[in-house]
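Chemist: Pasting the sequence and the predicted model now:
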Amino acid sequence: MTDLTGGSTLPQERRVVTPIPGPKSRELQARRSSAVAAGVGSTLPVFAARAGGGVMEDVDGNSFIDFGSGIAVTSVGASAEAVVRRASAQLADFTHTCFMVTPYEGYVAVCEQLAELTPGDHAKKSALFNSGAEAVENAVKIARAYTKRQAVVVFDHGYHGRTNLTMALTSKNMPYKNGFGPFAPEVYRVPVAYGYRWPTGPENCGAEASAQAIDQIRKQVGADNVAAIIIEPVLGEGGFIEPAKGFLPALARFAADNGIVFVADEIQSGFCRTGEWFACEDEGIVPDLITTAKGIAGGLPLAAVTGRAEIMDAAHAGGLGGTYGGNPVACAAALGAIETMRELDLVGRARHIGSVMKGRLSAMQEKFDIIGDVRGRGAMIAIELVKSGTKDPNPEATAALAKACHQQGLLVLTCGTYGNVLRFLPPLVIGDELLTEGLDIIEGALAEV
């Protein structure tokens, strides 16, 4: 059998040897409280010591099954052999020159890989940055330069980052926007096809939501004023919402017919996560621009905007960049991550993980009526929790369920506009035994909650 751990030497097992958090983590937490700004939160206050494959080990020797991947970042594992090997070699050569001062091959090689991997066979170019928010912000700059328009259209439940512009693009107030305004202008929000909560049912959602969104754009903004339409093909922080079938193609056609740049924000959903290289491939969407980050570099900070060459070239020379954008060590890590994804067929692995998880979670839904919806694709799966007999969001149960999982040695994350979604983002290299054990813990925690 193929070794999925990416060369990790960590035992692939769950191990709880102290209360959670343990004494060393509590000691570090006290230090953190006096040195780190209170606005920086943490889901689980245990301090990591090592991680790899499907586990994370803390400073107290507890080993957690990882269903979070650092928020979809360590898809190839947190210490993948090819990532470590390539990044280490680059570290020994040089750490930085700034690509805008003296370029280097790694940056070019990553851009070549992105042109090959992203949807569409048209000529493509890329620019590299540090974070997902930077990528989205630069996609807006490029779209405005290309179209000579200003308005940007985004969607209910969308999340795009924490900079001023990307906070404006983001739909959730707490914790991302509250008290941080005023925000950037010329941002317009329209409905998204959220099938579980669509008033006339999921079967009507795609057509009705796209018609509503397009009608609002025409009436409130004017299609001729729109530079870009930006959407996550699977909405991440908003609750792992898969837009109902037909919604994305209708928006993409509308954009093409009106000279609008269609931007797929694949920062959380990209790089094999949903069982395709990119989630927009599910309905054959070929975006004009695609933003990537998170899973791109096996845990090192890197992001990209990739798109049609004529659009990417619209910005004037010197208009795109940044001191650290496309750092050589991060580029080396990205090439290692992509090598790992190809060699281990992590697209196929994500589909397998999705099949196992959805099967088990759907069976749990039959047993526990607080599970209102099971959704997602590949290794980007979620359950939405509601109050029994209703569709009223149940954030209290969600928080309690996450805490119960943490105490049992399973790292899980919450999300959702209403705070009532438990999301699962295991590393794509997780073994089946750990995957099954994690699902067993979830089922036991549901019985408690």
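Modeler: Done, it's in. Residues are numbered from 1 along each chain as shown.
Chemist: can we go C-alpha only for contacts and neighbour counts from here?
Modeler: Noted.
Chemist: and the end-to-end length of stretch 86-105?
Modeler: Terminal residues of stretch 86-105 are spaced 13 Å apart (C-alpha to C-alpha, to the nearest Å).
Chemist: If you count neighbours, what's buried in the helix or strand that contains Ser25?
Modeler: If you go by DSSP states H and E, Ser25 is part of helix 23-35. Within helix 23-35, the residues scored as buried using 16 or more other C-alpha atoms under 10 Å are Ser25, Arg26, Gln29.
Chemist: immediately after that helix, which helix or strand?
Modeler: Following helix 23-35 in sequence, per DSSP H and E, is strand 48-52.
Chemist: adding another structure so you can compare the two:
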Amino acid sequence: MPNAAHIKTALPGPKAQAMIARDAEVISPSYPRDYPFVMSHGRGTEVWDVDGNRFLDFAAGIAVCSTGHAHPRVVAAVKAAADQFLHISSDYWHEEMVGLGERLAKVAPMGGPAMSFLCQSGTEAVEGALKLARYVTGRQRFIGFLGGFHGRTMGSLSFTSSKYTQQIGYAPTMPGVTHVPYPNPYRPLFAGADQGKAVLDYIRMLFERSVPASEVAAILVEPIQGEGGYIVPPDGFLAGLRALCDQHGILLIFDEVQSGTGRTGKMFACEHWGVAPDIMTLAKGLGSGLPIGAIVAKKSLMSQWKRGAHGNTYGGNPIACAAANATIDLVSSVFADNAAQVGTHFMSRLHELAADHPCIGEVRGKGLMIGMELVEDDAARTPARTLCDAVITRAFHNGLLLLSCGTSTVRFMPPLNVSVAQIDEAVALLRLSLDQALAGG
């Protein structure tokens, strides 16, 4: 059995069970925990639980640990910053904050000067992007996409539509948001049509019938949809959105919270199609595990914000900025390229697995943002929800940490410095887990 020596106890082990029991008394039950992993420590792509069991982490804290767990350069940067000061609020200046702004301006995909607003999370970045769009356009409406995930605070939640669980009990959210389909070539909503063109035509129809384009501030979209199923849009779709926005004076916001910072083999996913946003949101992998987010926008837009128009207390925190500076340096110099190269190998291994397992309907993605959709044995491509859950659970017991997305997609988002050898080990564990799940074990 692959990796059997690394799992030393029944899972969860006794120490893990004890901590889970303590947690149940004092921590909100709203956290969606899929299996009982209780972490002790991690290095790179490897993590250990409190009972000494070793796992390969192909969830990476939901695509957050971009440079792996405890990368020495990130840890050193954090320690050096902590030795200086822990906080000085965004009312003042300091080197780590300015340096991060300079790095983001250098790598920003806008094709011109860019400015950043720093915050603590993806949902806060989205909230700020929406405020900026309203502020500079004077418009109130927005277009979002079904299947999108943009956060859980009230503004971003109004766009989030990957699962209705996130919406139950919170209506009404922010008004003025109209959802349209996200083009999914594997599950086409528009029969016999180019899915990207069909969605663009659908938006044009809305503009003619119910949503005046002159009132739309922005279109918010994930260049590769994350929580909705790791869906890669057809070529030409993002360019079509760009043209549509330009035609009507609408801003284009790319949510790169999950797909950015090297995850897809380029610094930002939109660069695969050469399409520039007006505003972009970042978080997750930006700080290699420290809580940080950013709104990056064309300078011509963000410079319109007046003093006090938007702000926060912890934005530009020196410790988080130090981690982000080290992360961008590592990703731009080494790890984005590694994600592209190792991701190609990973995709080929998954296609080999698919050839032996008809339940794998599609393998899709770019770089190390890869989805494997599981389906029932029928012509309708019925999502295999139960099988997907079983594979995730069996993988945990075999020493591989995974998460799902969409209706029945296993998603792979290991650290960007994962090795080919670790990919091969993970595929062996995945094959074992899939076979066990199919056998009902």
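Modeler: That came in fine, so what should we check first? For clarity, every value in this text was computed on a predicted model and none was experimentally measured.
Chemist: if we can go back for a sec, from the buried residues of helix 23-35 of structure 1, which single one is nearest Phe424 of structure 1?
Modeler: Among these, Ser25 lies closest to Phe424 of structure 1 (C-alpha to C-alpha), at 24.1 Å.
Chemist: To which residue of structure 2 is that closest one aligned?
Modeler: Taking TM-score structural alignment for the superposition, Ser25 of structure 1 sits opposite Ala16 in structure 2.
Chemist: now the helix holding Ser25 of structure 1, how far from the centre of its chain.
Modeler: 29 Å (C-alpha atoms, centre = their mean, to the nearest Å).
Chemist: thinking again about what came up before, who touches the match of Ser25 of structure 1 in this structure?
Modeler: Taking C-alpha atoms under 8 Å, 6 or more residues apart in numbering as the criterion, Ala16 of structure 2 is in contact with Pro36, Phe37, Val38, Asp49, Val50, Asp51.
Chemist: In three-state terms, label the spatially most central residue of structure 2 for me.
Modeler: Against the mean C-alpha coordinate of structure 2, by C-alpha atoms, centre = their mean, the closest residue is Gln258 at 1.9 Å. Three-state call for Gln258 of structure 2 (DSSP: H, G, I helix; E, B strand; the rest coil): coil.
Chemist: Please name the nearest non-neighbouring residue to the residue mapped onto Ile230 of structure 1 from structure 2.
Modeler: By TM-score structural alignment, Ile230 of structure 1 lines up with Leu220 in structure 2. Spatial nearest neighbour of Leu220 of structure 2, chain neighbours left out: Ile253 (4.8 Å); criterion: C-alpha to C-alpha, 6 or more residues apart in numbering.
Chemist: For that neighbour, which three-state class applies?
Modeler: Secondary structure, three-state DSSP: Ile253 of structure 2 is strand.
Chemist: all helices in the stretch 201-350 of structure 2, in order from the N-terminus.
Modeler: Along the stretch 201-350 of structure 2, counting by DSSP state H, counting those that start in this stretch, helices occupy 237-248, 299-302, 318-330, 336-356.
Chemist: can you tell me the mean distance of the helix holding Ser25 of structure 1 from structure 2 after alignment?
Modeler: On superposition with structure 2, the mean distance recorded for helix 23-35 of structure 1 (mean C-alpha distance after the TM-score superposition for structure 1) is 0.5 Å.
Chemist: how big is the angle separating that helix from strand 48-52?
Modeler: Between helix 23-35 of structure 1 and strand 48-52, the angle comes out at 110 degrees (axes from the mean of the first three to the mean of the last three C-alpha atoms, to 10 degrees).
Chemist: Where in structure 1 does stretch 346-355 of structure 2 fall?
Modeler: By TM-score structural alignment, stretch 346-355 of structure 2 lines up with residues 357-366 in structure 1.
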